[in-house]
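Colleague: pasting the sequence and the predicted model now:
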Amino acid sequence: MEKSSENKVALITGSTRGIGKAIAIELAKKGYDIALNDLELPDEGKEIIKTIDEMGRASIFVKANVADYNEVEKMINEILTKFKRIDVLVNNAGINIDKLVINMSPQDWQRVIDVNLTGVFNCTKAVIPNMIKIGGGKIINMSSQGALNGPVGQANYAASKGGIVSFTKVIAREYAQYKILCNAIAPGCIETRMTDSMPPGMLRERVSEIPLGRRGKPKEVAELVTFLADQSDYITGQLILINAGEYI
């Protein structure tokens, strides 16, 4: 469905499932046209496009590996050709390859850093010129509670997510003059494929440590993203935890 280029546009990376999917739907509910991104468009992703269309919003899916700057540039150009603007960037794409450091290959380390951290740099760098041109924007980076609590077996993941926190603070300072706000979100134990894949006993133990006694829902993370994107104009450079009190 084609819409006026004056509608606000949100790009969410890694948005065909899980938290990214929930973010896309919540922002569409708020009236944003949506640019979806992932390595492939699975059936679940096609359903998101249908849902967004039924809301009366426009959408586009762009296949791109966020770890590759050339692919990211092409993605941004394709989105701008259709919508003319990107008001919100949600850097959500991420992977994990969990191993103890002694068992982690240099390739295991680098792959996670490339997608989770370099991907955030690539997308942010590529989108900032347009945000400056249109008079501002919101950049929301998906970090993790793992950036703070040193999860065993996730040295690469924790390092990448910790790097996102520092990167967020720098972007907030560098681009506040252009009315570009940048924040990071650190989810705790959320109902995603990552936590679904945990051994049942380990998952039960993890949930038992959460004061509210349950995993979070992707929609709850998406509602926080939507607040930062659509209702907050005086928060920047912050890391916001959403974890039901598991880590304080």
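Modeller: Alright, I've got the coordinates.
Colleague: going forward, measure contacts and count neighbours with C-alpha atoms only.
Modeller: OK.
Colleague: so what's the gap between the longest strand along the chain and the chain middle?
Modeller: Longest strand in the chain, counting residues (DSSP state E): strand 180-187. Distance, stretch centre to chain centre, for strand 180-187: 9 Å (CA atoms, centre = their mean, to the nearest Å).
Colleague: show me what that strand is packed against.
Modeller: strand 137-142, helix 155-175, helix 218-230, strand 239-242 (3 or more CA pairs under 8 Å, 6 or more residues apart in numbering; DSSP states H and E).
Colleague: between that strand and helix 218-230, how many degrees?
Modeller: Here the directions of strand 180-187 and helix 218-230 differ by 160 degrees (axes from the mean of the first three to the mean of the last three CA atoms, to 10 degrees).
Colleague: rewinding a little: could I get the helices and strands packed on strand 180-187 as JSON lines with mean neighbour count and distance to residue 92?
Modeller: Converted to JSON lines, the helices and strands packed on strand 180-187 look like this (neighbours: other CA atoms under 10 Å; distance: least, CA to CA, whole Å):
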{"stretch": "strand 137-142", "mean neighbour count": "27", "distance to residue 92": "5"}
{"stretch": "helix 155-175", "mean neighbour count": "21", "distance to residue 92": "11"}
{"stretch": "helix 218-230", "mean neighbour count": "19", "distance to residue 92": "11"}
{"stretch": "strand 239-242", "mean neighbour count": "20", "distance to residue 92": "15"}
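Colleague: nearest to residue 67, out of these?
Modeller: helix 155-175 (12.6 Å; CA to CA).
Colleague: reformat the helices and strands packed on strand 180-187 as CSV; add distance to residue 82.
Modeller: Shown next, in CSV, are the helices and strands packed on strand 180-187 (distance: least, CA to CA, whole Å):
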stretch, distance to residue 82
strand 137-142, 18
helix 155-175, 25
helix 218-230, 21
strand 239-242, 32
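Colleague: nearest to residue 99, of the ones you listed?
Modeller: Taking the helices and strands packed on strand 180-187 one by one with CA to CA, helix 155-175 is closest: 8.0 Å.
Colleague: please compare the first structure with the one that follows:
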Amino acid sequence: MTNLFDLKGKVAIVTGASSGLGVQFATALAKQGADVAIVARRLEKLNLVKTEIEKLGVKCLPIKCDVTKVEEIKAVVDTVIKQYGKIDILVNNAGIGLFGPAEEQTDELWQTMINMNLNSVYYFAREVGKNMIENKYGKIINIGSIHSQVAMTGLPLTAYCSTKGGVLMLTKSLANEWAKYNITVNAIGPAYFESEMTQDVVSDEAFTQVVKTYCPMGRIGKKGELDGAVVYFASDASSYTTGQILSVDGGWTVI
């Protein structure tokens, strides 16, 4: 039987890949044989990730990029195409999680969240999409959140929820536009996983109680529990799946 999850010969870009979930996504794709371009602002951390990924027997290209700057995104896409000749997979993972009461949010915080969590996802998809359209093949995976679909009592997340809700509808709309080019566009909606971005939240005692109340499994996600989702959407196993969000959340969004 053909291995539907085999990614040998595929080229992937993973943004926000200097730490946390981005490293996990890049590693999961590499374990299935994909060559990976890893993108973030901290080149020194990317180089450490490159060393580990290349131990898996694939190629890894670290590229410094501020994903809020369109010209830098275009440069990344050009570099990857020159190096590998194509782009098969894009994982739009880069993002931030600032929060605070809506009535107290500054214009600067709102714009920062929009630029990082929503605009960058569109710009990267747009630039990579041009190559995928030309090649009549592509897998775009946007990293949303449980907050693409639900808010949370006691935690003021209006800006974050707005950006992640936008990612979901961007995913659906791009899926609709680009299906005719054999490009699938899907999203993953993680609940809370321990990472550099979330460590202050998940280590808080009060938040532990929130998790026990709102998550049927009563815990945050563990390392590796998103691997199956990203490999599924990146592979031919999902060839007839597009415009969807897969919530990997311990049941959080079912109640």
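Modeller: Received the coordinates, thanks. Here the structure is a predicted model, which means the values were calculated and not measured.
Colleague: can you pull the TM-score for these?
Modeller: Aligned and superposed, the two chains score 0.93 in TM-score terms (TM-score structural alignment, normalised by the length of structure 1); 242 aligned residues with a CA RMSD of 1.4 Å.
Colleague: hang on, the earlier thing: give me the stretch of structure 2 that the longest strand of structure 1 matches.
Modeller: On the basis of TM-score structural alignment, strand 180-187 of structure 1 is assigned to residues 183-190 in structure 2.
Colleague: next, the mean deviation of the matching stretch compared to structure 1.
Modeller: Its matched residues in structure 1 lie on average 0.6 Å from stretch 183-190 of structure 2 after superposition (mean CA distance after the TM-score superposition for structure 1).
Colleague: quick check, central residue of structure 1?
Modeller: The residue lying closest to the centre of structure 1 (CA atoms, centre = their mean) is residue 92, at 1.8 Å.
Colleague: might you report the residue contacts of that one?
Modeller: 12-15, 19-20, 141-142 (CA atoms under 8 Å, 6 or more residues apart in numbering).
Colleague: what's the closest of those residues to residue 219 of structure 1?
Modeller: Among the contacts of residue 92 of structure 1, and counting by CA to CA, the member closest to residue 219 of structure 1 is residue 19, at 7.2 Å.
Colleague: which one in structure 2 is aligned with that closest one?
Modeller: Using TM-score structural alignment, residue 19 of structure 1 pairs with residue 21 in structure 2.
Colleague: got it, and residue 33 of structure 1?
Modeller: Under TM-score structural alignment, residue 33 of structure 1 pairs with residue 35 in structure 2.
Colleague: doesn't residue 60 make contact with that match?
Modeller: Yes. Contact criterion CA atoms under 8 Å: residue 35 of structure 2 and residue 60 qualify, at 5.9 Å.
Colleague: roughly how far apart are the residue lying farthest from the centre of structure 1 and residue 117 of structure 1?
Modeller: Distance from the C-alpha centroid of structure 1, by CA atoms, centre = their mean, peaks at residue 102 (29.4 Å). Using CA to CA, to the nearest Å, we find residue 102 of structure 1 at a distance of 22 Å from residue 117 of structure 1.
Colleague: what of residue 47 of structure 1?
Modeller: 28 Å.
Colleague: between these two, which has more neighbouring residues?
Modeller: The neighbour comparison of residue 47 of structure 1 against residue 117 (other CA atoms under 10 Å) goes to residue 117, with 27 against 14.
Colleague: so the more buried one sits against residue 161, correct?
Modeller: Yes. Counting by CA under 8 Å, residue 117 of structure 1 touches residue 161, with 7.0 Å between them.
Colleague: quick one: the strands in structure 1?
Modeller: Counting by DSSP E, the strands of structure 1 are 9-12, 33-38, 59-63, 88-91, 137-142, 180-187, 239-242.
Colleague: packing partners for the fourth one?
Modeller: For strand 88-91 of structure 1, the contact count by 3+ CA pairs under 8 Å, 6+ apart identifies strand 9-12, helix 119-134, strand 137-142 as packing neighbours.
Colleague: would you turn those into a markdown table with distance to residue 64 of structure 1?
Modeller: Shown next, in a markdown table, are those (distance: least, CA to CA, whole Å):
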| stretch | distance to residue 64 of structure 1 |
| --- | --- |
| strand 9-12 | 12 |
| helix 119-134 | 11 |
| strand 137-142 | 18 |
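Colleague: to residue 180 of structure 1, which of those lies closest?
Modeller: strand 137-142 (4.6 Å).
Colleague: what does that closest one contact?
Modeller: In contact with strand 137-142 of structure 1 (CA under 8 Å, 6+ apart) are residues 86-92, 120, 124, 131, 161, 164, 168, 179-187, 225, 228-229.
Colleague: any of the residues you listed buried? List them.
Modeller: 86-92, 120, 124, 131, 161, 164, 168, 179-187, 225, 228-229 (16 or more other CA atoms under 10 Å).
Colleague: returning to that earlier point: looks like the match of residue 19 of structure 1 contacts residue 197 (just checking).
Modeller: No. Here residue 21 of structure 2 lies out of contact with residue 197, judged by CA under 8 Å, at a distance of 9.6 Å.
Colleague: more neighbours, the two?
Modeller: Ranked by neighbour count (other CA under 10 Å), residue 21 of structure 2 and residue 197 place residue 21 first, with 24 against 16.
Colleague: now the more buried one: closest residue in space, sequence neighbours ignored.
Modeller: Distances taken as CA to CA, 6 or more residues apart in numbering place residue 195 nearest to residue 21 of structure 2, at 6.9 Å, with adjacent residues excluded.
Colleague: who are the contact partners of that neighbour?
Modeller: 19-21.
Colleague: quick revisit: now the residue nearest to the centre of structure 1: how far from residue 124 of structure 1?
Modeller: Counting by CA to CA, the gap from residue 92 of structure 1 to residue 124 of structure 1 is 12 Å.
Colleague: as a markdown table, the contacts of residue 92 of structure 1 with distance to residue 198 of structure 1 would be great.
Modeller: Putting the contacts of residue 92 of structure 1 into a markdown table (distance: CA to CA, whole Å) gives the following:
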| residue | distance to residue 198 of structure 1 |
| --- | --- |
| 12 | 26 |
| 13 | 24 |
| 14 | 21 |
| 15 | 22 |
| 19 | 17 |
| 20 | 20 |
| 141 | 24 |
| 142 | 21 |
